[in-house]
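> What would the 3D arrangement of this be:
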Amino acid sequence: MDLLLFLKQSANVSVGSRSPPVAITPTAQAQDIRQSVSLPLQIFFSFAMITILLVALSGNVVVCLMVYQRSAMRSAINILLASLAFADMMLAILNMPFALVTVVTTNWIFGTLFCRVSAMLFWLFVMEGVAVLLIISIDRFLIIVQKQDKLSPQRAKCLIVVTWGLSFIISFPLSVGFPPLDTPPRAPQCVFGYSTEPGYHAYVLILMLAFFFIPFLVMLYTFMGILNTIRHNAIRIHSHPDGMCLSQASKLGLLSLQRPFQMNIDMSFKTRAFTTILILFSVFTVCWAPFTAYSLVTIFSDDFYHKNSFFQISTWLLWLCYLKSALNPLIYYWRIKKFRDACLDLMPKYFKFLPQLPGNTKRRIQPSAVYVCGEHRSVV
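Sure thing, here's the model as predicted:
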């Protein structure tokens, strides 16, 4: 009995002396994040985000104003580009400033409710931009490959309403807490974290399919078809340098009947719009593919999500995502002459260094017409 009593007391002493588990508080978590992000890197992130914010806001505001104020700019493609610019502008206004504050403080200070709302707005604007690129890519495919010009300004407006509605439906569950997001987050803004719930995984997978993978595959297919058509056209032009298409040219009003329509016309003029969309697609892929892979790894890997460097990785990838919103208006100015001329017209007189060009130019022929030549409607 004495031996049993002694063993029992020894067990109680050992259990009582065991230290309780230490809980990781938000303050301790923030200190770990501060240690993982050095001050020079924090200054660089802040400077980069401020620059991106200003360029994205000013550039996309100019694009929206040009399409709104000028009737000559309200073609179907320009209306879609204005919707894309509006989504990028709202992303700059409603998401970038709060991410900037979080980078500076290394802590989310805006509360749980706004965490969910900001995540919903982030995906709403991002998905709308992707949907616009998808519509424009399909339109270029129909024009160049199928020789069909079905996208009118009225249809473009209807498609914009539909895409905004679908984007809102897909992103709205985030604002009501499904799936739940950690607060404070381990990233500059509320992003998906690690979870073992099948519903959480299903939602993120559906979102990534609708936002990146399906649009990427569809746009890749359209661009491959367009490039294949352009390659065949180039071969035909070199094979028949003296080919004529008088009947079709006279119908389009491009040339008089006395002057032959040469097939070796400037191909860069006909494919310039396609090249612009291809550049936008390339920028979208480079900026968003890393973030997509990062989101998928985060929800499945606990070790990756709880790394001390997770905040730094998230900041780099979000900086790259926001960069797309700033690059889009610069691409418009570089590639689209109407936008460039209209932008120069909007500038004050003391900022104008180049001569003005007539701004009220209108589309004289259908886009699909310049790709059609001959009795068999062969694509040029």
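> from here on, contacts and neighbour counts on C-alpha atoms
Will do.
> Can you show me the helices along the stretch 1-150 of the chain?
Counting by DSSP state H, counting those that start in this stretch, one finds helices in the stretch 1-150 of the chain at the ranges 2-16, 26-36, 39-69, 76-94, 96-105, 111-144.
> Would you do the same for the sequence below? I want to compare the two.
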Amino acid sequence: MNESIATNLFMKCMVLAMNYYQNNELRNASQMISDFNITDASTWKNAQRIYPHNEGDFMSECMKPSHKRPYEFSWEQKALWACLFGVMLMVAIVGNCIVIWIVLAHREMRTTTNYLLLNLSVADLLMSCLNCAFNFIYMLNSDWPFGTLYCSVNNFMGNATVTASVFTLVAISFDRYVAIVRPLHRRNSRKKARMFVASIWVLSVTLSLPGLLYSATESKSYSNGKSRTVCYLLWPDGRYPTSLADYVYNIVFLVLTYGIPMLIMVVCYSFMGKELWGSQSIGEHTERQRESVKSKKKVVRMFIAVVSIFGICWLPYHMFYVYAYHNPMMTSSAYVPHLFLGFYFLAMSNTMVNPIIYYWMNRKFRHYFQEVMCFCCFQLWKVNSINKTQDIYLHQNSVSMERKSKSFKLHTVDRQRIDSRSVRQTELNGSPKT
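Below you'll find the predicted structure:
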């Protein structure tokens, strides 16, 4: 870069930085560019050699120079967070695998609603295995060690799985609404349920394509000698926090995967609640009708719990992102990494809570869960019994061999004594008489 241009940029950057810290106000990219008052195209071309993405990102880097790595967790804090996430991931993976097995292995469980529950468990399982674990490592160490390719996969799978989960919950609410509020309407068949599942994944993949198209990694070096690699979305107009496309995409994603679905589910379950608890049918109910209504109430309670916990788990995470976009300087505070990890843990814990709800509130699922747990306990007992039996057998063999060895030694000694006595007796008997 030309020395005069570099000096000019440096001086103007210093002035802007001082103004920023005095006013405590983050100026937008266009205003900062105008403040630079640089009209020569070659100036920006040379400046982009320093920060190659765009002038807005260059300004952002200028305003917030990187003298050291972001806040780093102590090893005690890392150990605590690792234990929390480890337990959560283990419960989520095991629980959702059991739900998938229950639906696929038992013909009586292959209903339309359970097929949708199966899809929900698949989405949660993929989120736990392909996204949550890698994101946790990234956030804990402030470094992305998995390469550019998996950066794209991670960003894509994170959005695709959460989209599939919430769209599945919406499909379940529609299915229950038709069954309870409009019972004379033609019910959805299992074939239609498969079509719903396919449509859900097509929509989820489409909405998550930017994660595949615009993901990138970048290595950053700091004045204290440390470095790190970041994984982020690099849009045509730059990246967070200067990219308008990034902001619009995240707002649209929030509305389509949280705002509208939650509104639809609240309306559907409100009508279901009114139908089951608020209306009184004329005439007497048969025992079969009473049992049917009771069963429907249990199912609705279970799904209300699932939807409520989904809303509670994801709300802080979404609100944090919206607030951080409008207050980007908050991310430099020392407490924010812990706050964000807490919100992320709460959002991801939704993947482990659903199987627990099924076990707690559904008799059939509880029966099969107990069957799996009893089988696992029996297998552990069987393995332990076999090991104990082998240990006892080996110990007995060892004792027996020791006894045989001692007996053989005693027998050998006795035999030697007898032979010695026999020789002496023979010598005495064979000696000449005087």
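> Of the helices of the stretch 1-150 of the first structure, which is nearest Phe351 of the first structure?
Smallest distance to Phe351 of the first structure across those (C-alpha to C-alpha): 15.2 Å, for helix 39-69.
> and the closest one, what does it pack onto?
When contacts are defined as 3 or more C-alpha pairs under 8 Å, 6 or more residues apart in numbering; DSSP states H and E, helix 39-69 of the first structure sits against helix 76-94, helix 96-105, helix 310-335, helix 337-346.
> Compare those and give me the one nearest Ile136 of the first structure.
helix 76-94 (6.9 Å).
> whereabouts in the second structure does that closest one align?
Counting by TM-score structural alignment, helix 76-94 of the first structure falls onto residues 112-130 of the second structure.
> who's in contact with the matching stretch?
Outside stretch 112-130 of the second structure, the residues that touch it by C-alpha atoms under 8 Å, 6 or more residues apart in numbering are 89, 92-93, 96-97, 99-100, 103, 154, 157-158, 161-162, 164-165, 168-169, 171-172, 175, 188-190, 193-194, 197, 348, 351.
> now do stretch 47-55 of the first structure
Identification of contacts with stretch 47-55 of the first structure by C-alpha under 8 Å, 6+ apart yields Ala92, Ile93, Met96, Pro97, Leu100, Trp319, Tyr322, Leu323, Ser325, Ala326.
> was I right about Ile309 of the second structure contacting Ser349?
No - at 9.8 Å, Ile309 of the second structure does not count as touching Ser349 under the criterion of C-alpha atoms under 8 Å.
> Looking at the two, which is more packed in?
Counted by other C-alpha atoms under 10 Å, Ile309 of the second structure and Ser349 do not tie: Ser349 has more neighbours, with 23 against 18.
> distance of the more buried one from Met127 of the second structure?
Shown here: Ser349 of the second structure relative to Met127 of the second structure, a distance of 11 Å by C-alpha to C-alpha, to the nearest Å.
> ditto for Leu346 of the second structure
14 Å.
> Tell me which of the two has more neighbours.
Between Leu346 of the second structure and Met127, counted using other C-alpha under 10 Å, the more crowded position is Met127 (25 against 19).
> Quick check: of the contacts of stretch 47-55 of the first structure, which has the highest neighbour count?
Ser325 (30 neighbours).
> The second structure: which residue goes with that residue?
Ser325 of the first structure maps onto Thr351 in the second structure, by TM-score structural alignment.
> Leaving out chain neighbours, which residue sits closest to Ala6 of the second structure?
Excluding its sequence neighbours, the residue lying closest to Ala6 of the second structure (C-alpha to C-alpha, 6 or more residues apart in numbering) is Ala47, at 7.9 Å.
> just to confirm, which helix or strand has that neighbour in it?
In the assignment (DSSP states H and E), Ala47 of the second structure maps to helix 41-50.
> So which bits of that helix are buried?
Thr43, Trp44, Ala47, Gln48 (16 or more other C-alpha atoms under 10 Å).
> got a list of what the second one touches?
Okay, so that is Trp44 of the second structure. Glu55.
> what separates it from Gln390 of the second structure, distance-wise?
77 Å.
> Could you do the last one as well?
As for Gln48 of the second structure, its distance to Gln390 of the second structure is 72 Å (criterion: C-alpha to C-alpha).
> quick check, Tyr194 of the first structure in a helix?
No - counting by DSSP: H, G, I helix; E, B strand; the rest coil, Tyr194 of the first structure is not part of a helix but coil.
> now the nearest residue to it once chain neighbours are set aside: how far from Glu197 of the first structure?
Sequence neighbours aside, Ile299 is the residue nearest to Tyr194 of the first structure in space, at 4.0 Å (criterion: C-alpha to C-alpha, 6+ apart). Distance, Ile299 of the first structure to Glu197 of the first structure, using C-alpha to C-alpha: 10 Å.
> Tell me which of the two has more neighbours.
Ile299 (20 against 10).
> The stretch 151-300 of the first structure: strands as residue ranges?
Ranges of strands in the stretch 151-300 of the first structure, per DSSP state E, counting those that start in this stretch: none exist.
> quick one: contacts for the counterpart of Leu41 of the first structure in the second structure?
In the second structure, the residue matched to Leu41 of the first structure (TM-score structural alignment) is Gln77. Applying C-alpha under 8 Å, 6+ apart to Gln77 of the second structure gives no contacts.
> let's see 10 Å
Cys83, Leu140, His338 (C-alpha atoms under 10 Å, 6 or more residues apart in numbering).
> same deal with Lys352 of the first structure?
Residues counted as contacts of Lys352 of the first structure (C-alpha under 10 Å, 6+ apart) are Leu344, Asp345, Leu346.
> which of the residues you listed are buried?
If we count by 16+ other C-alpha under 10 Å, the contacts of Lys352 of the first structure have these buried: Leu344, Asp345.
> could the contacts of Lys352 of the first structure go into TSV alongside distance to Lys270 of the first structure?
As requested, the contacts of Lys352 of the first structure are exported to TSV (distance: C-alpha to C-alpha, whole Å):
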residue	distance to Lys270 of the first structure
Leu344	24
Asp345	26
Leu346	28
